[in-house]
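> Quick one: sequence plus predicted model below, questions after.
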Amino acid sequence: MTAGTERPGEGLQQPTTLHQPSTSESARLSITMGLTYNIYLNSSRIYGCKNCKTHLSNHDDILSRNFRGQHGKAYLFDSVVNVTESEPNERNMTTGRHIVRDIHCRQCKETVGWKYDKAYEASEKYKEGKFILEAELLCTVT
């Protein structure tokens, strides 16, 4: 068929229900043909890397503000974007033993917190797959 002769809808797949990716899924979807693109969040309050202002998470993704990191106050987030993860390692923390990975800003490589891979205590299992961002390493991006 030559250009301009296709009838509307011909050769097109019917639309299906679209899955709205979560913030962490969006991060996985940001790699195109070998290039990695930063995710830019659309929210009224965005937390970013203090060093380079790269978007990291939305205010709405905060699960708890009752955490402490190496630099003081820290927040537990449901999802983050624009980070890389180190290899997992076991750490004894104030709430027990966990397997965690440090997370680094993808843009400037600064450590911004960690991800919980595994909690050994039953009462701490809710942290698995969640992220800690340290307040001292964050800024509000407008």
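It's in.

> For the rest of this, base every contact and every neighbour count on C-alpha atoms.
Noted.

> how far away is residue 132 from residue 72?
Noted for residue 132: a distance of 12 Å to residue 72, by CA to CA, to the nearest Å.

> quick one, which of these two is more surrounded?
The residue with more neighbours, out of residue 132 and residue 72, is residue 132; 27 against 11, by other CA atoms under 10 Å.

> which residues does that one contact?
Residues near residue 132 by CA atoms under 8 Å, 6 or more residues apart in numbering: 74, 75, 76, 77, 113, 114, 115.

> Just the element for it, please.
Assigning secondary structure by DSSP states H and E places residue 132 in strand 131-134.

> buried residues in the helix or strand just after that strand?
Helices and strands here follow DSSP H and E; after strand 131-134, the next one along the chain is strand 138-141. For strand 138-141, burial by neighbour count (16 or more other CA atoms under 10 Å) applies to 138, 139, 141.

> Rebuild these as JSON lines, extending it with distance to residue 66.
Formatted as JSON lines, these follow (distance: CA to CA, whole Å):
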{"residue": "138", "distance to residue 66": "16"}
{"residue": "139", "distance to residue 66": "18"}
{"residue": "141", "distance to residue 66": "22"}
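
> take the one below as the second:
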Amino acid sequence: MQIEIKIPEHAIITADSEKVTIEHRGLRSFANHGGTGSSTIPYSAIASIDYKKPGITRGHIIIVPISGSEHGGGLGGLDPLYAGSAWSKKNAIIFGKKHQEEMNKLVELINKKIALTNSNITVSSADELAKFKKLLDNNAITQEEYEAKKKQLLNL
């Protein structure tokens, strides 16, 4: 099953059997997210989905990766009103009520794929340690946090 949702002059989000692809388009995406172009995220690299249905304000889907930055570098994160919001995240799609039904189906599909992918993965201590080393190298965790996790994983 594949789902593709087009938000004209803004974004296209596609989910298939292996991955989610987000393609940002136009000036608004460039300003908010820091660029245009596409990013592909395999289900195995997705930690969760932040989903907000549209109401008085727009809704959003943010695909939260297991590691790496979510900030796209655009202007959406500079204004204190929007800092930390979906407007500044590169893996975010902002949408209105007109796309809500499609987005509900998309979120359901992605959550099923994440659950299926995660249930098939067994992570060794070495894999976990490599993941935490990458987080350390990317300055996402401190040396002390890395050492504590290393001791825990190696039963030291």
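Structure received. Nothing here was measured: the structure is a model prediction, and the numbers come from that model.

> where does the TM-score land?
After superposition, the two chains reach a TM-score of 0.27 (TM-score structural alignment, normalised by the length of structure 1), with 65 aligned residues with a CA RMSD of 4.7 Å.

> nearest to residue 62 of structure 1, of the contacts of residue 132 of structure 1?
residue 77 (4.5 Å; CA to CA).

> Just give me the neighbour total for the residue nearest to the closest one when sequence neighbours are not counted.
Nearest non-adjacent residue to residue 77 of structure 1, counting by CA to CA, 6 or more residues apart in numbering: residue 62, 4.5 Å away. Using other CA under 10 Å, residue 62 of structure 1 has 17 neighbouring residues.

> Closest one of the buried residues of strand 138-141 of structure 1 to residue 26 of structure 1?
Using CA to CA, these come closest to residue 26 of structure 1 at residue 141, 18.9 Å.

> Name the nearest residue to that closest one, ignoring sequence neighbours.
Residue nearest to residue 141 of structure 1 in three dimensions, not counting chain neighbours: residue 46, with 5.4 Å by CA to CA, 6+ apart.

> Look at that neighbour and say how many residues are nearby.
As a burial measure, residue 46 of structure 1 scores 22 neighbours (other CA under 10 Å).

> got it, and residue 117 of structure 1?
Residue 117 of structure 1, neighbours per other CA under 10 Å, totals 18.

> What's the separation between it and residue 32 of structure 1?
Residue 117 of structure 1 is 27 Å from residue 32 of structure 1, by CA to CA.

> do residue 75 of structure 1 as well
The spacing between residue 75 of structure 1 and residue 32 of structure 1, counted by CA to CA, is 31 Å.

> what do you get for residue 138 of structure 1?
For residue 138 of structure 1, the distance to residue 32 of structure 1 equals 27 Å [CA to CA].

> Residue 58 of structure 1 too?
Computed as CA to CA, the residue 58 of structure 1 to residue 32 of structure 1 distance reads 23 Å.

> Comparing the two, which residue is more hemmed in?
residue 58 (23 against 9).

> How about the more buried one: what's its closest non-neighbour residue?
The nearest residue in space to residue 58 of structure 1 (CA to CA, 6+ apart) is residue 46, at 4.7 Å.

> Which elements pack onto the lengthiest helix in structure 2?
Longest helix in structure 2 by number of residues, with DSSP state H as the criterion: helix 100-119. Here helix 100-119 of structure 2 touches strand 3-7, strand 11-15, strand 46-52, going by 3 or more CA pairs under 8 Å, 6 or more residues apart in numbering; DSSP states H and E.

> From the contact counts, what lies against the second one?
In this case it means strand 11-15 of structure 2. strand 3-7, strand 19-24, helix 100-119.

> Next, format these as TSV and append distance to residue 148 of structure 2.
Shown next, in TSV, are those (distance: least, CA to CA, whole Å):
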stretch	distance to residue 148 of structure 2
strand 3-7	42
strand 19-24	33
helix 100-119	25
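
> which of the ones you listed sits most buried?
strand 19-24 (a mean of 21; mean count of other CA atoms under 10 Å).
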